[in-house]
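Trainee: Predicted coordinates and the sequence they were generated for:
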Amino acid sequence: MPTYHPGMLGPLPRDPDQKFWDPEMQTMPREQLEALQLERLRTLVDRALTIPVPLFARKLREAGIESGADLTSVADVNLIPTTVKQDLRDAEAAHPPFGDYRFTDPRECVRLGQSTGTTGTPTIALFTRKDIWIEYESAARVWWRNGWRPGQIVTHAHPAYLYGGGVMLSGSLEYFGALNLWVAPPDTDELAEQGIRMWQRVRPDVSMVAFSLGRFQEVAAKMGLDLAADVGLPSFQFRGMGDRGMPMMTAGLECYAYSSGPCGEAPGGHIHEDWAIVQAIDPKTGRDVPDGEWGNLVVTTLDRDNGLLRYDLEEAAAIMRDPCPCGETTVRGFWGGRFKDFLDCQGHYFQVSEVERALRSVREVTVPSLEYVVVKPTDSDASLQVRVELDQGEPAEVATRCEAAIRERLGVEARVEVLPRESLARSGYKAVRLVER
């Protein structure tokens, strides 16, 4: 009869004082790491050609690649054509339901999910046990870098059901050894209150509700509570911020959920290069842009049962290769958001998040939470149109201060429309901030 041991449902215990979750892989010498990447890249190419995987086999042969041996260095990944999300959608439509880009028979998989569909038809994600294990091990590196340790209580409000993000996050936390306190995305006041009441009973050590934080703050205020003072909800602080902005953390559920994470000692997020080749490329040439410059985020997954070859997420990324003082030998990346969400206004090119940072300097519009939208410019020379809610204060005076804050931070003229509280649409997860006129 089988007997249980702690490693059966999770990893073997670590010394809580050790610096890295997986020291061997995270500090591997560059030459050795690149040799491992090349070996795994060749294996992925050979599998695509011999299984075969029709979508990728066509692309490889069109590029003149007949074998993994045709690739002599990691840089040769650039010989492989890119694949975009629409290619996956088209494949699933032409060969329903799973498309012709799968490396593994769906009946050999144990988990199915789909993308959020916020930017088009959702695609289906399939995972074998090995694929899930790679995600869990990758996530454990991130949690350990954050200073978290097994035994802590971690709360989050990721969506579930067909969207696979919540299940993946919950599983990774449980694998890591954290107590997983998963509350529902606060799509209604009732759901938000349910989560707040649970936090009053079970105080989390770590909060990962950043995408829903404003909604919880708003409902807590209606309950006469302050999330920090009365609920003890600690805020999640992004480490690894730098001049480039957000450290790279993920490459999407359908690609590589836990592709990287920041150490906090140098800007950017350390990329898990043993399981992926991550690039920032010029979409016109398909080649890497110089380090530190924005390019399209392109990921080739390695050592999975279900892989992706040069998957272009059509999002902004920048790569840094200078050594990090933390001791990890992997390159670091920054995430710049979706290119379609960048704003072109009055000769300036920026993200919606930059507008949010400007608005947060005006306290009146942040109480109890900041609720705003930016109207996507149709005339790059016109004033930026912003709508923001206000609970208490003089609308005209607050609008003037918001406009001044945007001018100071972004160098653009804005026209801010101040609205009564609860005028804008609410979302329990990832609020829509960029709207059409």
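Mentor: Arrived safely, thanks for sending.
Trainee: contacts, neighbours, all on C-alpha from now
Mentor: OK.
Trainee: most residues in a single strand of this structure, which one?
Mentor: strand 311-320 (DSSP state E).
Trainee: Please verify my assumption that residue 111 contacts residue 130.
Mentor: No. Taking contacts as CA atoms under 8 Å, residue 111 lies outside contact range of residue 130: 11.1 Å.
Trainee: What residues of the lengthiest helix in the chain count as buried?
Mentor: In the chain, with assignment by DSSP state H, the single longest helix is helix 30-50. Within helix 30-50, the residues that count as buried by 16 or more other CA atoms under 10 Å are 33-34, 36-49.
Trainee: Next secondary structure after that helix?
Mentor: The first helix or strand that comes after helix 30-50 along the chain, using DSSP states H and E, is helix 54-62.
Trainee: And that next one, what's buried?
Mentor: Quick answer for helix 54-62 (16+ other CA under 10 Å): 54-57, 59-60.
Trainee: could you dump those residues to JSON lines with distance to residue 280?
Mentor: Output for the buried residues of helix 54-62, formatted as JSON lines (distance: CA to CA, whole Å):
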{"residue": "54", "distance to residue 280": "26"}
{"residue": "55", "distance to residue 280": "23"}
{"residue": "56", "distance to residue 280": "21"}
{"residue": "57", "distance to residue 280": "23"}
{"residue": "59", "distance to residue 280": "20"}
{"residue": "60", "distance to residue 280": "20"}
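Trainee: Okay, one more to line up with it:
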Amino acid sequence: MSSTGARFDRGHTDDLMTFLAASPSPYHAVANAAERLEKAGFRQVAETDAWDGTAGGRYVLRGGAIVAWYVPEGAEPHTPFRIVGAHTDSPNLRVKPLPDSGAHGWRQVAVEIYGGPLLNSWLDRDLGLAGRLSLRDGSTRLVNIDRPLLRVPQLAIHLDRSVSSEGLKLDKQRHLQPIWGLGNDVRDGDLIAFLERESGLDSGAVTGWDLMTHSVEAPAYLGRDKELVAGPRMDNLLSVHAATAALVAIATADAAGDVALPCIPVLAAFDHEENGSQSDTGADGPLLGSVLERSVFARGGSYEDRARAFAGSVCLSSDTGHAVHPNYAERHDPTHHPRAGGGPILKVNVNNRYATDGSGRAVFAAACDKAGVPFQSFVSNNSMPCGTTIGPITAARHGIKTVDIGVAILSMHSARELCAADDPYLLANSLVAFLEG
């Protein structure tokens, strides 16, 4: 059988911008990924149901996480997995349990800092509100107020002249609380009552919420030749989108008889990476291992088959990384300067902040060569602390060979990040080749 021949182009980047705009929260991101999988013939399975081992595509949703997999005809219980891992969450401002506050004639919303955002990027920016509402009847409802609703106003320079000489200093508790109206009559329940009305729900229907702010400015092409993309939540919905597109392409090609898959391709998009991954929907939780094991057992496998399948499996942990910054080049390793537009990056850290080793590099190099995609290497400056990803967690928790990769961007953790317009589809093409096995 031939390769899928699936070659994404700039149209993939157009679609990424649509995906980013429609996914202001992890819950929206997994719902949008699930919709794309459904259109490709995947079906949702509940974790509380018995699973069967027949061929085809399936996916599990749990909160802000999704795991999807495609079983080709003839797959055996010990058939290994090819996994693309990513995360759905991004740093932002999240609504507290008692959200209604205010002072001096301003109505405000009490928020908590999620992850490690560039705080200044949230100032003087028009913000919407999105997330998940939990209802009295036990169901949930997604909500997205995608219009200017909130704003975190910066203090005028006339009232803090030290900003010019000492830089901006923000107190996370005092300075990041957004305003959303005028009035002294702040009442408990105002924000939730507003969301109930906006969602067409009865008063008192909402008993719980997971809500977060987002910039309402649309993703856009930028630059002289529109060779850049500016947008929110590229870290890490760029990878979620690419992995979903790659899985759909592989499943479609297999169903058409264009490929013969020697493995089971998997998408695993987790929540809570930005604060440590330790949750039931995070990479350090049991979700991925449970899904993979149940897939083996549903095909009549034993624990021995499970061990064989895991031993032959490989995971690409796909997350954004740092492109060399033209204004701060000294912060990067002097011999490793990943460039925007240069293709995906292979992340290496000998202290295991990334999971890549030499054999993992060979796996990714082979996929890129097969796809005709250039790739670059990233390593941190020795004098700078190195970030981490779901890669080492996945490798340690499941004993699966894992390789850390991604797309090089600027302004990571800003409310609005920047990448080259070609890199998203170059990543997607490399993921197709990897998932083919």
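Mentor: Yep, that arrived. Quick caveat: nothing in here was measured; it's all calculated off a predicted structure.
Trainee: Would you report the TM-score computed for these chains?
Mentor: Remark: TM-score between the superposed chains equals 0.25 [TM-score structural alignment, normalised by the length of the first structure]; 173 aligned residues with a CA RMSD of 6.8 Å.
Trainee: Next, count neighbours for residue 434 of the first structure.
Mentor: Neighbourhood size, residue 434 of the first structure [other CA atoms under 10 Å]: 18.
Trainee: And residue 29 of the second structure, by the same measure?
Mentor: Each residue near residue 29 of the second structure was counted by other CA under 10 Å, and the total is 26.
Trainee: Name the SS class of it, please.
Mentor: For residue 29 of the second structure, the secondary-structure state derived from DSSP: H, G, I helix; E, B strand; the rest coil is helix.
Trainee: could you check the distance from it over to residue 244 of the second structure?
Mentor: Separation of residue 29 of the second structure from residue 244 of the second structure (CA to CA, to the nearest Å): 11 Å.
Trainee: shared neighbours of the two, which are they?
Mentor: Counting by CA atoms under 8 Å, 6 or more residues apart in numbering, no residue touches both residue 29 of the second structure and residue 244.
Trainee: Not counting its neighbours along the chain, what's nearest residue 44 of the second structure?
Mentor: residue 59 (4.9 Å; CA to CA, 6 or more residues apart in numbering).
Trainee: What is the subsequent helix or strand relative to the helix or strand where the one you found lies?
Mentor: Using DSSP H and E, residue 59 of the second structure sits in strand 56-62. Counting by DSSP H and E, the next helix or strand C-terminal to strand 56-62 of the second structure is strand 65-71.
Trainee: for that next one, packing partners?
Mentor: Strand 65-71 of the second structure sits against helix 26-39, strand 56-62, strand 264-270, with contacts defined as 3 or more CA pairs under 8 Å, 6 or more residues apart in numbering; DSSP states H and E.
Trainee: same thing but 6 Å
Mentor: Secondary-structure packing of strand 65-71 of the second structure (3 or more CA pairs under 6 Å, 6 or more residues apart in numbering; DSSP states H and E): strand 56-62, strand 264-270.
Trainee: Looking at the ones you listed, which one is packed in the most?
Mentor: Ranked by mean neighbour count under mean count of other CA atoms under 10 Å, these are led by strand 264-270, which reaches a mean of 28.
Trainee: quick check: angle from that strand to strand 56-62?
Mentor: Angle of strand 264-270 of the second structure versus strand 56-62, following axes from the mean of the first three to the mean of the last three CA atoms, to 10 degrees, is 20 degrees.
Trainee: Tell me the buried residues in the helix or strand just after strand 264-270 of the second structure?
Mentor: Counting by DSSP H and E, the next helix or strand C-terminal to strand 264-270 of the second structure is helix 287-298. Neighbour counts using 16+ other CA under 10 Å place 287-288, 291-298 of helix 287-298 of the second structure among the buried residues.
Trainee: Tell me the one of these nearest residue 361 of the second structure?
Mentor: Using CA to CA, residue 288 comes nearest to residue 361 of the second structure of the buried residues of helix 287-298 of the second structure, at 23.0 Å.
Trainee: quick one: the closest one and residue 249 of the second structure, what's the gap?
Mentor: 22 Å.
Trainee: ok, the residue nearest to residue 44 of the second structure to residue 431 of the second structure distance?
Mentor: Between residue 59 of the second structure and residue 431 of the second structure the computed distance is 18 Å (CA to CA).
Trainee: same deal with residue 108 of the second structure?
Mentor: Distance, residue 108 of the second structure to residue 431 of the second structure, by CA to CA: 44 Å.
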